[in-house]
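S.K.: Curious how this folds, go ahead:
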Amino acid sequence: MSGDKQVYEPQAFAGRRWLLPSALIKEFDPDPDRAGRTRRTVRDWVVDFSCFVLAVFIGLLAADTLRSEDLPQGYAVLDQVLGALSCAAVWLRRRWPVGLAVAMVPIGFISNTAGGAGVVALFTLAVHRPFRYVAWVALADVALIPLFFWLRPDPDVPYVWALVFGVLLTGAIVGWGMFVRSKRQLLLSLRDSARRAETEARLRAEQAQRLAREAIAREMHDVLAHRLTLLSVHAGALEFRPDAPSEEIQRAAGVIRESAHEALQDLREIIGVLRADEPDDSGRPQPTLAALEALVTESREAGMKVTLDQRVTDPAAVPASVGRTAYRIAQEGLTNARKHAPGAEVTVAVTGAPGEGLSVVVRNPAPEGPVPHVPGSGQGLIGLTERATLAGGLLEHGPTAAGGFEVRGRLPWG
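M.R.: Next up is the predicted model:
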């Protein structure tokens, strides 16, 4: 040694330590975390009692064979005492599966009446521990079988057949225990998969609900922003011009009343969608591109100067989702122009054909004179951009070189 300290890697050693028989020594002591956490159920009590009865039954059968063997009286008594203690130790098989199985290897070699407890211990070890633990104990049992039958031969069974029977019995016990262990692990895996599937389904349902609420919120903004802007603009006009002619006041009051009525009706429709237990029986269909002329007419009646350039031959032939998105783009453009450029002439141009796509452009020049402040958050254009993207299209908006504002949407039309 040169004086350098040799460094051991615990993790690397832990992966290979099961190769050593000394690794079984750790299993003699119970796992404190495991021992204080599990309790026997009614099924566990039934199984443990059955195992105890089986060990006692096999021990009694072995006790009858002691009479046919030429054994000293003291050794026969020791055999039976060890068998009784082994049967009582079966109740500890859940807490110390490895310790009990290892202890039964020398005891089973000495005591013939402890064979039933050894069978139960080996089976329990195969059920509750990995195969590396079972292999050491099973190999030890198999190695002692020839010596056991050589020292204590069975007068009714030939030596070779006794060896074959002992080896086959040990293999059958190990195989049965490993089968039960695999079945339990499969059931646990299926339960875990079921719980994970339920969690994923719940998360998907929550995500779908959140997306639906966001879609309803965008729809509510698109529907109500147009109506409420009319209310705000005309109410502001009445506030700033209290001495306006009675005809203008009457017309503004009519627009306010009609816009309030339409806004309330739209709000009722959206609330009806939110109520899952109540059917939506309003009967009002969602607007499409065919309703664009009615929107422009409504804006003109409210005092706006709107020019509609409709170059789509058959608006009803436009797919409903595409037409609804185009309608919302035009509606949002008119709403913004009414708020930020009152009195300016707004141009709405719609062009397109099947296979070429649908284009919607809303443009207004710079406003003339001071503009009354109308609150706005800009969420309408953000929502429209997302709506157009989901539809497979594109939405652009921003100021023009002349100081105006332009909203341009491009939507697919297959």
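S.K.: okay, CA-based contacts and neighbour counts for the rest of this
M.R.: OK.
S.K.: And Val296, how close does it get to Asp192?
M.R.: Relative to Asp192, Val296 is positioned 59 Å away (CA to CA, to the nearest Å).
S.K.: More neighbours: which of these two?
M.R.: Val296 (20 against 12; other CA atoms under 10 Å).
S.K.: from what I can see that one touches Lys305, true?
M.R.: No - using CA atoms under 8 Å, Val296 is not in contact with Lys305; the gap is 9.3 Å.
S.K.: Outside of stretch 247-265 itself, which residues are in contact with it?
M.R.: The set of residues external to stretch 247-265 that reach it, using CA atoms under 8 Å, 6 or more residues apart in numbering, is Val223, Leu224, Arg227, Leu228, Leu230, Leu231, His234, Ala235, Leu238, Glu301, Ala302.
S.K.: 10 Å - rerun?
M.R.: Under the criterion CA atoms under 10 Å, 6 or more residues apart in numbering, residues 223-235, 237-238, 241-244, 246, 266-271, 282, 284, 298, 301-303 lie in contact with stretch 247-265.
S.K.: mind listing what's buried in stretch 123-141?
M.R.: Phe123, Thr124, Leu125, Ala126, Val127, His128, Tyr133, Val134, Trp136, Val137, Ala138, Asp141 (16 or more other CA atoms under 10 Å).
S.K.: Show me which of the contacts of stretch 247-265 are buried.
M.R.: Buried, going by 16+ other CA under 10 Å: 223-235, 237, 266, 269-270, 302-303, out of those.
S.K.: Of these, which belong to helices?
M.R.: Secondary structure defined by DSSP state H assigns 223-235, 237, 266, 269-270 of those to helices.
S.K.: Turn the buried residues of stretch 123-141 into JSON lines, including distance to Ala341.
M.R.: Formatted as JSON lines, the buried residues of stretch 123-141 follow (distance: CA to CA, whole Å):
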{"residue": "Phe123", "distance to Ala341": "87"}
{"residue": "Thr124", "distance to Ala341": "85"}
{"residue": "Leu125", "distance to Ala341": "84"}
{"residue": "Ala126", "distance to Ala341": "83"}
{"residue": "Val127", "distance to Ala341": "81"}
{"residue": "His128", "distance to Ala341": "79"}
{"residue": "Tyr133", "distance to Ala341": "84"}
{"residue": "Val134", "distance to Ala341": "85"}
{"residue": "Trp136", "distance to Ala341": "89"}
{"residue": "Val137", "distance to Ala341": "90"}
{"residue": "Ala138", "distance to Ala341": "91"}
{"residue": "Asp141", "distance to Ala341": "96"}
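S.K.: quick one more, to check against the first:
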Amino acid sequence: MTLSVFCTLMALGLSADSGNVHDLNLALGLMLNLGAAVALVWRHERPWLVLALTLAGPLFFSTDATAALIVLYAIAKTERGERLAAAAIAVFLACAVSLTYDAHRTRDNSVLTMGATRPEVGAPKPEWDIAPWIPWFVAAVLVALVVGGAMLKHTRSELAEAEHSRDVATEQTSVMRDEVIRTEERTRIARDMHDTLAASLSRISLFAGALQVNGADNPEKVANTASMIRSTAHDALDDLKHIVGVLRGSASAGARPSGHQGIDSVAELVQSARAAGLHATLFTDLRPGDVGTVSGHVTYRVVQESLTNAQKYASDQTIRIAISGAAELGIRIDIRNALSAQPPTVPPGSGSGLRGLSEQTRDIGGTLNAGVLGTEFVVDCWLPWYA
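M.R.: Here you go, the predicted structure:
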């Protein structure tokens, strides 16, 4: 607004000093341009109304078109296409008319000729020696600069906003990805611990059953069984504490309460099942350290889940476990037991343990199939060697 008022006063001063403009023309031009300068406050809210006000002065009176250029700058930042073209043409005409008025002033009072070479002293002073196209050319340059500057600023603002939105989206994606990874890891650990607890509780149930049967006949066996119940319950409690820690996010996802459960722990796992009263045989030609850590852990989990299911549904049958493999062939796990004629000691489960194992083996590129084959329940699993 200040710039518009300054330019208006300067243009009217030059016109008055030139002496070739009527006083009424100057007065009306001053009032219109001062009103337009005040209206510039609302150029962003009502740009077209303000533009109409700013065009009245320079189109019909000897005054400047600075206010119209300011409004055009505001319009060019938001409008495109035909609306912007219409505004630019209107302001161009206003500027051209205003500069034509300026060109018709005396040489010393024309903005277009102030920098021109002055006549020598005593030589006649020309009143107007500018080519008719110059005011129109200057008007076109002014409009082009204003529109180009506004569009450039708008483009930079859009680029900055897009970059900010991209950074925000990248940050949100990173946070979501980290949360998904944490959730998947917690789910995996919780699934492992669930299966471990299920195995521990199944052994406790079998120990308790043996204690009930042999309690009166063999005091020494009662003591041993009670000790195994206590040890198994203690391990199960540690596992449960770890589950709670994982789900709360306070425990390390990679930590396991019972140490590393890999291929070297399978024999101990089978021995524990035997102590619980399960008939189990184990054949393996793999040695600790031969296979990858993840493959070893999944092998342990397959054996553990199979022993748990046998304890639940075929505790009177022998479960045969065979684990073999080589670096170029992978790991083959074959576990089978005859179907029991006795009713299961527990209600049928949901099958989540086997489904979870199937997901684990698939995640590392292996396969797992489990089901009834003839008169046997068979678990057949293949795992990569170095996973």
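S.K.: What's the TM-score once they're superposed?
M.R.: With the length set by TM-score structural alignment, normalised by the length of the second structure, the two chains reach a TM-score of 0.84; 361 aligned residues with a CA RMSD of 2.6 Å.
S.K.: thinking again about what came up before, tell me the one of the buried residues of stretch 123-141 of the first structure nearest Thr385 of the first structure?
M.R.: Nearest to Thr385 of the first structure out of these is His128 (CA to CA; 59.6 Å).
S.K.: Show the contacting residues for the closest one.
M.R.: Applying CA under 10 Å, 6+ apart, the residues contacting His128 of the first structure are Arg93, Arg94, Pro97, Val98, Val134, Gly177, Met178, Val180, Arg181, Arg184.
S.K.: Tell me how many other residues surround the residue mapped onto the third one from the second structure.
M.R.: Mapped onto the second structure by TM-score structural alignment, Pro97 of the first structure lines up with Pro47. Pro47 of the second structure: 18 surrounding residues under other CA under 10 Å.
S.K.: Touching, Pro47 of the second structure and Val71? I think so.
M.R.: Yes - contact criterion CA atoms under 10 Å: Pro47 of the second structure and Val71 qualify, at 6.6 Å.
S.K.: okay, and the common contacts of these two?
M.R.: Common contact partners of Pro47 of the second structure and Val71 (CA under 10 Å, 6+ apart): Ala39, Leu40.
S.K.: any idea how far the match of Pro97 of the first structure is from Thr8 of the second structure?
M.R.: 20 Å.
S.K.: Repeat that for Phe283 of the second structure.
M.R.: 102 Å.
S.K.: Between those two, which has more neighbouring residues?
M.R.: Thr8 (27 against 12).
S.K.: Give the equivalent position in the first structure for that one.
M.R.: For Thr8 of the second structure, the aligned position in the first structure is occupied by Gly59, per TM-score structural alignment.
S.K.: How about Leu28 of the second structure?
M.R.: Looks like Leu28 of the second structure aligns to Leu78 there (TM-score structural alignment).
S.K.: doesn't Ser111 make contact with that match?
M.R.: Yes - taking CA under 10 Å as the definition, Leu78 of the first structure is a contact partner of Ser111 at 7.7 Å.
S.K.: And these two? Which one has more around it.
M.R.: Ser111 (23 against 14).
S.K.: Thought Ala62 was touching the more buried one, still the case?
M.R.: Yes - counting by CA under 10 Å, Ser111 of the first structure touches Ala62, with 9.4 Å between them.
S.K.: Identify the contacts common to these two.
M.R.: Asp79, Gln80, Gly83.
S.K.: count of neighbours near Gly333 of the first structure?
M.R.: With other CA under 10 Å as criterion, Gly333 of the first structure counts 27.
S.K.: which SSE is it in?
M.R.: Assigned by DSSP states H and E, Gly333 of the first structure belongs to helix 320-340.
S.K.: which residues of the second structure does that helix align to?
M.R.: The aligned range for helix 320-340 of the first structure is 293-313, by TM-score structural alignment.
S.K.: check the fit of that stretch onto the first structure and give the mean distance.
M.R.: Once fitted to the first structure, stretch 293-313 of the second structure is off its aligned match by 0.6 Å on average (mean CA distance after the TM-score superposition for the first structure).
S.K.: Remind me what the helix or strand hosting Phe109 of the first structure packs against, helices and strands.
M.R.: Using DSSP H and E, the element containing Phe109 of the first structure is helix 97-110. Identification of packing neighbours for helix 97-110 of the first structure by 3 or more CA pairs under 10 Å, 6 or more residues apart in numbering; DSSP states H and E yields helix 73-89, helix 115-128, helix 131-151.
S.K.: mean distance, the last one to its aligned residues in the second structure?
M.R.: Pointing back at helix 131-151 of the first structure there. Mean deviation of helix 131-151 of the first structure relative to the second structure after superposition (mean CA distance after the TM-score superposition for the first structure): 3.6 Å.
S.K.: tell me the angle of that helix relative to helix 115-128?
M.R.: 160 degrees (axes from the mean of the first three to the mean of the last three CA atoms, to 10 degrees).
S.K.: Great, nothing more from me.
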